[in-house]
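*Asks:* What follows is a predicted structure for the sequence shown.
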Amino acid sequence: MAIPIAGTPTLRLRVDPPRSRLTLRVPLASEVEPPVNTLAHVAVEVRIDGNQRFLEISTTDERLVVDGHAMLMAVADRIQLDGIEPVEALEQTLATWETILASRVRLTLQAEVGLVGELLVLRAMLDTAAAGASAWRGGLSEEHDFGFADVDVEVKTTTSEQRRHWIHGLGQLVPTGDSPLWLLSVQLTRAGEGDGHRLPELIDDLRTRVSGADRAILDQSVAAAGWSDDQRDLVTDRWRLRTPPVAFHVADDFPRLTPDLLAAASIDVAPLRQVTYEVELTGRPASSDPPATVATIIKDLGKAFDD
């Protein structure tokens, strides 16, 4: 059944119930080529009827009968009401629908776990007044995650039963200036219902603890780490500490790759564009005499294991 669509130029909507298919037929100039179609359930074809070329846009999935009709009518309105050429009208309509119906993007699991680990450290830091929120460098592309008066700290978080951590880049375990560098190893595991922390709840909790410039730093840092509040319902896992955190002094005996170490081995690092490696710290004893700030944070995070 072909239904004329009133207006100029004359368009037709063909309804094919047995195949649950809708087709919009549009006159097409002889010199115009159809667009490349990247959609799985929309067909775009050129037909010749007599001496006239037509562009036929069809839905090919029965689930698109209702929504596909709205899309085809949007194409028809652009052609008849806005005077847009058929191919451009189709491209504009599909671009609009793709934008409106774009999938929401949530943090990767690795990014979520890493952010939870850093926020737990931040909460312990605020609870003990070890430092203000400005000490957290979060996702701001600084050398290390936390910069305190007495030490820089790189927080590494894993969900593995082993204390294994990924190091990103040759500079991540290089001390900055005269500040000693410590790595704080955090192990998380999924918690039961009502136990542990969901990432959005943890962010909300921290927002209640800071204000003014510190609140701005918190919001800026979680955003730089990839968080936005429209992900709240997509992030459902609850996390708790698997073990008490352990701190390691990143000194000469710590396993790592750095530009200086590779240069000492006569390895030219200039051609190395990306370096990522995993460090196995399972069974490695914690470094003794951590700086006061690190010791305070470890003690606060370890309270859950005191019983």
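*Replies:* Happy to help now that I have it. Note that the coordinates shown come from a computational prediction; the quantities given were computed from them, not determined experimentally.

*Asks:* C-alpha from now on. contacts and neighbour counts both.
*Replies:* Fine.

*Asks:* Ala216 sits in which helix or strand?
*Replies:* helix 212-224 (DSSP states H and E).

*Asks:* meant to ask about Ala70
*Replies:* helix 65-80.

*Asks:* where does the residue nearest the centre of the chain land in three-state SS?
*Replies:* For the chain, the residue nearest the mean C-alpha position is Leu107 (3.4 Å; Cα atoms, centre = their mean). Following DSSP: H, G, I helix; E, B strand; the rest coil, Leu107 is assigned to coil.

*Asks:* Surely it touches Gly226?
*Replies:* Yes: Leu107 is within contact range of Gly226, at 6.3 Å (criterion: Cα atoms under 8 Å).

*Asks:* Tell me which stretches of this protein form strands.
*Replies:* Secondary structure of the chain by DSSP state E: the strands cover 2-5, 11-16, 21-28, 42-49, 52-59, 146-147, 152-158, 164-168, 181-190, 197-198, 238-241, 246-249, 276-280.

*Asks:* Looking at those strands, which is nearest to Leu122?
*Replies:* strand 146-147 (8.8 Å; Cα to Cα).

*Asks:* Which neighbouring elements make contact with that closest one?
*Replies:* strand 152-158 (3 or more Cα pairs under 8 Å, 6 or more residues apart in numbering; DSSP states H and E).

*Asks:* what angle sits between the strand it packs on and strand 164-168?
*Replies:* 120 degrees (axes from the mean of the first three to the mean of the last three Cα atoms, to 10 degrees).

*Asks:* want to compare, so here's the second one:
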Amino acid sequence: MTGTSRTSFEAEWQRLLAAPPSSDTRLRVHELPRETSWGHVSLAVDQDGSRHLLVPILSSTRVRSGLDGPGLVLRKRVLEDERSHTTYVALSCGRPELSYLFDDLCADVVVELEELGHQPMKAVYQVVDRWRSLFDRPAGVLSDEAASGLYGELLVLRRLLRDDASAHRCWAGPHGARHDFVLAGVAVEAKTTSHVEGRVIRIHGLDQLEPPENAQLLLAVFRLASASTANAVTLRELAEEVVTLSDDEPAVHTLLSAAGYVIGAVEGNDARAWTVSDERWYAVDDTFPRLTRAGLTAAGVPETVVDVDYSVDLTAGVPAALPQTDVAHLLSSGAPTNHD
């Protein structure tokens, strides 16, 4: 992608949707100030209100097969009027709830065409390959544990992105990594608890609180209270803030999708809301209460012990939480590690 900033086309889409169709078969078309070697790129809306991006191509061009829904649809299309006969590659979205993502995708195509106007299919394919997983992934309702866990990870990610717009590259949780965030010299595991009193967290496996080799492990614990008050922040609001803070919005959308969440796809996920009543960070070292493979081996427990989940109660204040100044220093000293 070039350094050119992307522009939203939502105003243009709305004007097209408001315009009365001239027939059941004609598209309402808005020509954009971007050209390929074969004509102007256009936005279009059909009689069903579906949105299309029309990119002019050479009439003999072959269009990749296999991209025919349920999310993105890519087809060759010929449009005629009294003055012209133009061949397009038409990119469409089959999921209306993801129109906002399709708008971003269209904007990315237009940016790519600034340098690849003579190779429009290459521009379209490059963008589609970055985005298609978001449109094809089936949307489901997150469990309470998954939703609150994702919320905790996004709280950490927001903090990192405020200092470094590329920090999404260290978010490893959606890829199934041992720790949620992996930076140079430090890893972070995020946990949430809904206990009104006490500070009890659930640990999954013997590796989760095992620091990486030659790195420090931090544990971020957030106490969340479900709420519908003005102070509560929904999962969607937090996710959108994270996307905005990042310097690569498609990459963050892809990470969210890998974590099981697509903004706007399921209202029940979007509307989940919490307030953060407490936030504490801990250094996971030899004094921290935990179960690890090395610890069990030293205690004579056979290595055949598997699928270990357990709880850690941090209510008593032992070990003590790190001062926020120490947390800030540790996080700022680590560079993001790419997990794309």
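*Replies:* Nice, I can see it. The structure displayed is predicted, hence computed values, not measured ones.

*Asks:* Which part of the second structure matches the helix holding Ala70 of the first structure?
*Replies:* Using TM-score structural alignment, none of the residues of the second structure align to helix 65-80 of the first structure.

*Asks:* Only the buried residues of that helix, if you could.
*Replies:* The neighbour-count check on helix 65-80 of the first structure (16 or more other Cα atoms under 10 Å) flags 65, 68-69, 71-80 as buried.

*Asks:* do the same with stretch 279-287 of the second structure
*Replies:* Arg280, Trp281, Tyr282, Ala283, Val284.

*Asks:* Could you tell me which residues make contact with the spatially closest residue to Asp16 of the first structure that is not a sequence neighbour?
*Replies:* Nearest non-adjacent residue to Asp16 of the first structure, counting by Cα to Cα, 6 or more residues apart in numbering: Leu22, 6.2 Å away. By Cα atoms under 8 Å, 6 or more residues apart in numbering, the contact list for Leu22 of the first structure reads Leu13, Arg14, Val15, Asp16, Ser58, Thr59, Thr60, Val65, Gly68, His69.

*Asks:* ok, the first one touching Leu24?
*Replies:* Think Leu13 of the first structure. Yes: between Leu13 of the first structure and Leu24 there is a contact at 4.6 Å, judged by Cα under 8 Å.

*Asks:* between these two, which one's more packed in?
*Replies:* Leu24 (25 against 22; other Cα atoms under 10 Å).

*Asks:* thinking the more buried one is in contact with Arg12, fair?
*Replies:* Yes: between Leu24 of the first structure and Arg12 there is a contact under Cα under 8 Å: 5.9 Å.

*Asks:* Please enumerate the shared neighbours of the two.
*Replies:* Common neighbours of Leu24 of the first structure and Arg12 (Cα under 8 Å, 6+ apart) do not exist.

*Asks:* what's the closest of the buried residues of stretch 279-287 of the second structure to Val110 of the second structure?
*Replies:* For those, the nearest to Val110 of the second structure is Trp281 (43.3 Å; Cα to Cα).

*Asks:* Which residue in the first structure aligns with that closest one?
*Replies:* Using TM-score structural alignment, Trp281 of the second structure pairs with Ala247 in the first structure.

*Asks:* dump the residue contacts of the nearest residue to that match once chain neighbours are set aside.
*Replies:* With Cα to Cα, 6+ apart as the criterion, Ala247 of the first structure has its nearest non-adjacent residue at 4.4 Å, and that residue is Leu184. Leu184 of the first structure makes contact with Val153, Glu154, Val155, Lys156, Pro245, Val246, Ala247, Phe248, according to Cα under 8 Å, 6+ apart.

*Asks:* Which residue is the nearest non-sequential neighbour of Ser99 of the second structure?
*Replies:* Closest residue to Ser99 of the second structure apart from its sequence neighbours, by Cα to Cα, 6+ apart: Cys93 at 7.2 Å.

*Asks:* Can you tell me how far the one you found is from Arg75 of the second structure?
*Replies:* 12 Å (Cα to Cα, to the nearest Å).

*Asks:* Break down the stretch 101-250 of the second structure into its helices, ranges please.
*Replies:* 120-136, 144-163, 235-245, 249-258 (DSSP state H, counting those that start in this stretch).
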